[in-house]
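Trainee: what follows is a protein structure lacking sequence information:
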C-alpha cells in the first residue's frame, strides 16, 4: 500500500513526538496535596496556592504528631457532652470540581476503635443535601470507609463501602477512584468495595474543599483520628 507524501510526513511527525515525549507527561495531574509537613502545615504542597484555613468552634483545634519522617494532623478526640469542640480545614478551590471527568482522591488515616462515630468526614467537596458532592468518610462502630458521589441535578447518594474496617489504631491508606461508570474504594491499595455511577453524573459546585469535617457547626461529622497525605487528582 502506498501513502501520499503529506500522509507519510504526518506519520513521521507523530512518531517523532512519541519518541521524545516522556510517559510522565500523560500521567494524571496532581491537583492538590497536603503533607502537613514544614513550617506551614496547612500549605498546599503542590505550590498551587490552595492552602487550608481552619474554621472552628468551642475550642476545636488540631495538633501535629510525628509520622513517617514528617508530621500528621490529630483532630479533636471523642466528645460525648455538648458543646463539643469542632474544626474543619477548608480551601476555596473551584478547580477541584471534576464535573464528569475521572477523579482519584484519598488520605492516610489512623483511627482507634473508641474514636468511631456514625459518620466521620475525611475529605469532601460539596454537600449531599444541596448541590453536588464527592466525599471520603469513615462510618459506624466498625470504622468502614466509603466513597460518596452526588450529582449536580439528582439528589441520589451513590456510595462505595469497604468490606473491611480501619478502626484498629494503625495507619491505612484510603483511596476513592472514579473511572468510567465505576466508583471504587481502595484500602491499603486493594479494592474493597465498588458501586456503579450514572455515566453523566457530574460534580460541580462553588463550595469549599474541606478536610476533617463539614464545618464547625453541630453535626459536622467531625473526624476524630489522625490524618496525613490528603490528595486529589482530576483527569
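Mentor: Thanks, I have the structure now. Source: prediction; values computed, not measured. Residues are numbered from 1 along each chain as shown.
Trainee: could you use CA atoms for every contact and neighbour count after this?
Mentor: Noted.
Trainee: now the helices for this protein?
Mentor: Taking DSSP state H as the criterion, the chain contains helices spanning 5-20.
Trainee: so for stretch 130-141, what gets flagged as buried?
Mentor: Neighbour-count burial for stretch 130-141 flags 131, 132, 133, 134, 135, 136, 137, 138, 139 (criterion: 16 or more other Cα atoms under 10 Å).
Trainee: alongside the first one, take a look at this:
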C-alpha cells in the first residue's frame, strides 16, 4: 500500500495512513469545501453537490507530486468507497487521478454519465490514448459501494463491491509516470474540474 486515506482526522491536512507521508491538502475555489459525514465507525468526506450555475463550488484533495506515486509498467490497484445519489450524476466525476489524458500519462477512477457507472482509465506516457474499462453496473443509487481498479500486466479490471464488473486488455508495456499530484474528488479547484458530487471514504493506492 503506497497511500491510504480514511478521513477520520482533521480536514485541513489529511494524513496518509500508509505511513509514507503522501498527505493531502484541500484546494478550493468559489466557496468549495468538504465536510465530514458519518460512515460506519468513522467519517467520510462529502464534496459539493451538483451545480449548474455559471460559477460553482470546486474542491479537490491533492498530494505533493512525488515519483513514488508513479507505477510505470508495474502492477497497479486503486479504489475508494463511494456514495452518490442518482440525482447527482453528471457527464463525468473524478474520484481519484494522477496525471492528465491530453498532456501527460494518467491513472484515474471516475463515475460516468447519467447512469453513474464507474470506470477506470490508463494513459501511456509514450503513446497517448485513453484505455478504459467501464463497470456494467451503476454505483449511483444512494448506497455505499467499494470500487476498485486493477492493472496486472496486460489485464485491466474494475470491481464493484468485490465483484468483477468489467475487463479489458492493455499493452503490457503501458507506463504511467508524470509530475502531477495525486488528486481526489476533482482535477483541482478550477471550473472544468470534473467535480465529484457525493461522498468518499477509504481511498487507497497500491503499486507492485
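Mentor: In hand now; what should we look at? What you see is a predicted model; the values in this text were computed from it and never measured.
Trainee: about what we covered before: so which of the buried residues of stretch 130-141 of structure 1 is the closest to residue 180 of structure 1?
Mentor: residue 134 (15.3 Å; Cα to Cα).
Trainee: how about the closest one, what's its match in structure 2?
Mentor: Using TM-score structural alignment as the criterion, the counterpart of residue 134 of structure 1 in structure 2 is residue 107.
Trainee: correct me, but that match touches residue 97?
Mentor: Yes: judged on Cα atoms under 8 Å, residue 107 of structure 2 makes contact with residue 97 at a distance of 5.6 Å.
Trainee: nearest residue to the middle of structure 2?
Mentor: residue 96 (1.5 Å; Cα atoms, centre = their mean).
Trainee: relative to residue 5 of structure 2, how far out is that one?
Mentor: Residue 96 of structure 2 sits 12 Å away from residue 5 of structure 2, going by Cα to Cα, to the nearest Å.
Trainee: for residue 173 of structure 2, same thing?
Mentor: 29 Å.
Trainee: try residue 129 of structure 2
Mentor: Taking Cα to Cα, one finds residue 129 of structure 2 at 29 Å from residue 5 of structure 2.
Trainee: of the two, which one has the most company?
Mentor: Neighbour count, other Cα atoms under 10 Å: between residue 129 of structure 2 and residue 5, residue 5 has more, with 22 against 14.
Trainee: the more buried one matches what in structure 1?
Mentor: Under TM-score structural alignment, residue 5 of structure 2 pairs with residue 34 in structure 1.
Trainee: could you find the closest non-adjacent residue to residue 232 of structure 1?
Mentor: residue 105 (4.2 Å; Cα to Cα, 6 or more residues apart in numbering).
Trainee: which position in structure 2 aligns with the one you found?
Mentor: Match for residue 105 of structure 1 (TM-score structural alignment): residue 78.
Trainee: also residue 222 of structure 1?
Mentor: So residue 222 of structure 1 corresponds to residue 195, using TM-score structural alignment.
Trainee: look up how far residue 1 of structure 2 lies from its match.
Mentor: 26 Å.
Trainee: touching, residue 190 of structure 2 and residue 58? I think so.
Mentor: Yes: counting by Cα under 8 Å, residue 58 is a contact partner of residue 190 of structure 2 at 6.6 Å.
Trainee: overlap in contacts of those two?
Mentor: Shared contacts of residue 190 of structure 2 and residue 58 (Cα atoms under 8 Å, 6 or more residues apart in numbering): residue 29.
Trainee: more neighbours, those two?
Mentor: Counted by other Cα under 10 Å, residue 190 of structure 2 and residue 58 do not tie: residue 58 has more neighbours, with 30 against 19.
Trainee: the more buried one maps to what in structure 1?
Mentor: Per TM-score structural alignment, residue 58 of structure 2 is aligned with residue 86.
Trainee: equivalent analysis for residue 142 of structure 2, please.
Mentor: So residue 142 of structure 2 corresponds to residue 169, using TM-score structural alignment.
Trainee: again, but for residue 49 of structure 2
Mentor: Match for residue 49 of structure 2 (TM-score structural alignment): residue 77.
Trainee: cool, and residue 164 of structure 2?
Mentor: In structure 1, residue 164 of structure 2 lands on residue 191 (TM-score structural alignment).
Trainee: compute the number of surrounding residues for that match.
Mentor: Residue 191 of structure 1: 16 neighbours (other Cα under 10 Å).
Trainee: distance check, it against residue 93 of structure 1.
Mentor: Taking Cα to Cα, one finds residue 191 of structure 1 at 28 Å from residue 93 of structure 1.
Trainee: relative to residue 151 of structure 1, how far out is the match of residue 58 of structure 2?
Mentor: Taken as Cα to Cα, the span from residue 86 of structure 1 to residue 151 of structure 1 is 28 Å.
Trainee: try residue 202 of structure 1
Mentor: Distance from residue 202 of structure 1 to residue 151 of structure 1, by Cα to Cα: 5 Å.
Trainee: between the two, what contacts are shared?
Mentor: In contact with both residue 202 of structure 1 and residue 151: residue 132, using Cα under 8 Å, 6+ apart.
Trainee: done for today, thanks.
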